[in-house]
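Engineer: take this sequence and fold it.
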Amino acid sequence: MRRFALTGLAGYIAPRHLKAIQEVGGLLVAGLDPATNVGVVDSFFPEAAFFTEPEAFEAYLEDLRERGEGVDYLAIASPNHLHYPQIRMALRLGAHALSEKPLVLWPEEVDRLAEWEARTGKRVYTVLQLRVHPALQALRERLAQERGMRDVVLTYVTGRGAWYGASWKADERKSGGLATNIGIHFFDLLAWFFGKAHRVEVHVRTPTVNAGYLELEGARVRWFLSIDPSFVPEPLRKAGKRTYRSIALDGEEVEFSEGFTDLHTEVYRKTLAGEGFGLAEAREAIRVAAEVRTLSPRDPSPEVRHPFLAR
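Structural biologist: This is a model prediction of the structure:
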């Protein structure tokens, strides 16, 4: 039985980690969160120790380690800016780290974690669940058999209420902004499909909209990210939808709206089997998101402008 600890136990994504740990036959030993609304853990691991202070949490896990009862993995589901120090905590404790996206906020932090891996002999993994989505895996196999540059239009609108502006997610220093907090999975998906980006443009960067253009080894991509539900197409809005996800490949819509239920569990299974997504897989999306965060926006030419920018 693999032994786990989990940070961010009170967060939105924590139940997916608890379910995954249970379904892979693991045991949650301890959890950490400054908030105490963590009753969800009773449905999974009611005996797990709980801490609101990271110092006490780390000391408890260190004591367990000294008794030969340490954790094998520290799962990290805390706010984005805490991932880097908590990954280092995991490695100090002699545990592997399995972090939510984004793994870290800056490419330089990826490099430093590679040094920590070499020093400790432990691995750093991340949750890139779109890479285990069956429809997307099939699409990648299809693309690998085809040649030439592809034209891609990527659109992701996920409506957020007024609370978002008051949360850590709206603080770019903590979340990395929309490109990182909302877009990191899609930048990773593009890199997984089409290789590295050698041209990055930012056309709009506001608190609610990021848009731009990427030229990758195998694709030209016009992309648009937003938390403003008014960008959801009108027929979907009238049906009460606040989310719109679209990837058009050479004008052909790619459908992958279903099949998300058990992706965290599959990521856990792959990680425990030694096939998880590590620093090398995470690096390119982190680099692109950091460029989007720091580049000056420019007016787009018509051929690289996302269709939604006309609105």
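
Engineer: please make it C-alpha for all contacts and neighbour counts, starting now.
Structural biologist: Will do.

Engineer: for A5, give me its contacts.
Structural biologist: L28, V29, A30, G31, V71, Y73, L74, A75 (C-alpha atoms under 8 Å, 6 or more residues apart in numbering).

Engineer: I'd like these as CSV, with distance to G183, secondary structure and neighbour count appended.
Structural biologist: Formatted as CSV, the contacts of A5 follow (distance: C-alpha to C-alpha, whole Å; DSSP: H, G, I helix; E, B strand; the rest coil; neighbours: other C-alpha atoms under 10 Å):
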residue, distance to G183, secondary structure, neighbour count
L28, 30, strand, 24
V29, 32, strand, 21
A30, 30, strand, 23
G31, 27, strand, 24
V71, 31, coil, 23
Y73, 26, strand, 26
L74, 24, strand, 28
A75, 21, strand, 32
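
Engineer: here is the second sequence; please produce its structure so I can put it next to the first one:
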Amino acid sequence: MKNFALIGAAGYIAPRHLKAIKETGNQLIAAVDPYDGVGIMDSYFPNADFFVEFERFDRHIEKLKRANTPLDFVSVCSPNYLHDSHIRFGLRSGADVICEKPIVLNPWNIDALQEIEEESKNKIYTILQLRHHPSIIALKKKVEEGGPDKIYDIDLTYLTSRGHWYYTSWKGDISKSGGIATNIGVHFYDMLSWVFGPVQSNTVHVHTHDRAAGYLEFKQARVRWFLSINYDTIPQAIKDKGMRTYRSITMDGEEIEFSGGFTDLHTLSYESILKGEGYGIGDTRQAIDIVHNIRNTKAVGLVGDYHPLCKLEQAKHPFDRD
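Structural biologist: Alright, predicted model coming up:
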């Protein structure tokens, strides 16, 4: 049984980590979050120590270390811009680290962390859950069997509604979240990289407060992508079902079914990590390069091969006042 600490226990993704720690037969001994609404911990680890101040959490971890209570893993679920710092904390504490995506916001952060990882003799792992999804594994196999010279045409659409709270939170601050492409798209770019190989070109067509779209060319794929957090972009047929999320990937016009099967992917990721087979920080590099370039590239507008939803009318920022 391994001992875990969790940074960011009140976050949206934290319950999946709590579930994964529990289901892999391990224990959480300490957690921290500046927000104290963490009653979810009662369902998993009611006896774990909890802190709202990082300094007290830090002191507690140090006390455990000096009392010869081992800390094996630190799981990081904090806001994106804090990942770098919290990974460093985990390594300094003598633990391996499991960090949510995006592992960092900039490619050079990977270089610096890899140096510290080497010095520490501990490992940095990340959650690349789509690489564990049965439909994506099957897709990768299909592409491999199709031969190295075949190039596929992909349309990726991910529409996941967010309310006005989003823009007040750290997620609405591009300096903290990296923007829409980073915050909700990074795992898709990783999946595309994993299946279709090195990226060849990266064009941004639209990039506003509530949507981003562009064209990516990989060794074996031409990808038109569109991401949005605006409910109005969701097809009416999906709205009529009472749903607020729409996810679609087509390859050469054929839909790839992967709407389900997401609930256990974090547990599968943890199982792989605990066997020493998990994905390390180096595996994230191409996806981080892609989102960094999207964030720092001027949108060219509706020119070239763009996703059809780019034609949707642009929306005002909800905080704009006439």
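
Engineer: where does the TM-score land?
Structural biologist: Superposed pair, TM-score by TM-score structural alignment, normalised by the length of structure 1: 0.98. Supporting alignment: 310 aligned residues with a C-alpha RMSD of 1.0 Å.

Engineer: re earlier: among the contacts of A5 of structure 1, which recur in structure 2?
Structural biologist: Checking these against structure 2 (both residues aligned by TM-score structural alignment, their matches' C-alpha atoms under 8 Å), the contacts still present are L28, V29, A30, G31, V71, Y73, L74, A75.

Engineer: hmm, the first one is touching D42, no?
Structural biologist: No. Using C-alpha atoms under 8 Å, L28 of structure 1 and D42 do not qualify as a contacting pair, with a distance of 11.3 Å.

Engineer: what ranges do the helices span in structure 1?
Structural biologist: 14-23, 54-66, 83-92, 107-120, 134-144, 163-166, 172-175, 177-181, 184-194, 234-238, 263-272, 279-294 (DSSP state H).

Engineer: which residues touch the third one?
Structural biologist: Spelled out, that is helix 83-92 of structure 1. Residues contacting helix 83-92 of structure 1 (C-alpha under 8 Å, 6+ apart): 58, 73-74, 76-77, 96-99, 103-104, 109, 113, 116-117, 120, 122-124.

Engineer: repeat for the last one
Structural biologist: Taking contacts as C-alpha under 8 Å, 6+ apart, the residues outside helix 279-294 of structure 1 that touch it are 102-107, 110, 114, 124-126, 176-177, 179-180, 183-185, 187-188, 191, 196-197, 200-202.

Engineer: give me the range in structure 2 that that helix lines up against.
Structural biologist: Under TM-score structural alignment, helix 279-294 of structure 1 corresponds to residues 281-296 of structure 2.

Engineer: starting at the chain centroid, how far to the matching stretch?
Structural biologist: On the basis of C-alpha atoms, centre = their mean, to the nearest Å, stretch 281-296 of structure 2 sits 12 Å off its chain's mean C-alpha point.

Engineer: any buried residues in it, and which?
Structural biologist: 281, 283-295 (16 or more other C-alpha atoms under 10 Å).

Engineer: count of neighbours near Q129 of structure 2?
Structural biologist: 22 (other C-alpha atoms under 10 Å).

Engineer: ah, wrong one, I meant D72 of structure 2
Structural biologist: By the criterion of other C-alpha under 10 Å, D72 of structure 2 has 17 neighbours.

Engineer: repeat for Y167 of structure 2
Structural biologist: Neighbour tally, Y167 of structure 2, other C-alpha under 10 Å: 17.

Engineer: for it, which non-adjacent residue is closest in space?
Structural biologist: In this structure, Y167 of structure 2 finds its nearest non-sequential neighbour in D173, 7.2 Å apart by C-alpha to C-alpha, 6 or more residues apart in numbering.

Engineer: aligned to the one you found, what sits in structure 1?
Structural biologist: When structure 1 is aligned by TM-score structural alignment, D173 of structure 2 is paired with D171.

Engineer: coming back round to it: dump the helices of structure 1 to TSV, plus distance to R305 of structure 1.
Structural biologist: Formatted as TSV, these follow (distance: least, C-alpha to C-alpha, whole Å):
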stretch	distance to R305 of structure 1
helix 14-23	36
helix 54-66	45
helix 83-92	34
helix 107-120	27
helix 134-144	24
helix 163-166	27
helix 172-175	25
helix 177-181	17
helix 184-194	17
helix 234-238	21
helix 263-272	33
helix 279-294	15
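
Engineer: just name the most buried of those helices.
Structural biologist: helix 177-181 (a mean of 25; mean count of other C-alpha atoms under 10 Å).

Engineer: who are the contact partners of the residue lying closest to L178 of structure 1 once chain neighbours are set aside?
Structural biologist: Of all residues beyond its chain neighbours, the one nearest L178 of structure 1 is N210 (6.7 Å), with distances taken as C-alpha to C-alpha, 6+ apart. By C-alpha under 8 Å, 6+ apart, the residues touching N210 of structure 1 are L178, A179, V202, H203, V204, F224, L225, S226.
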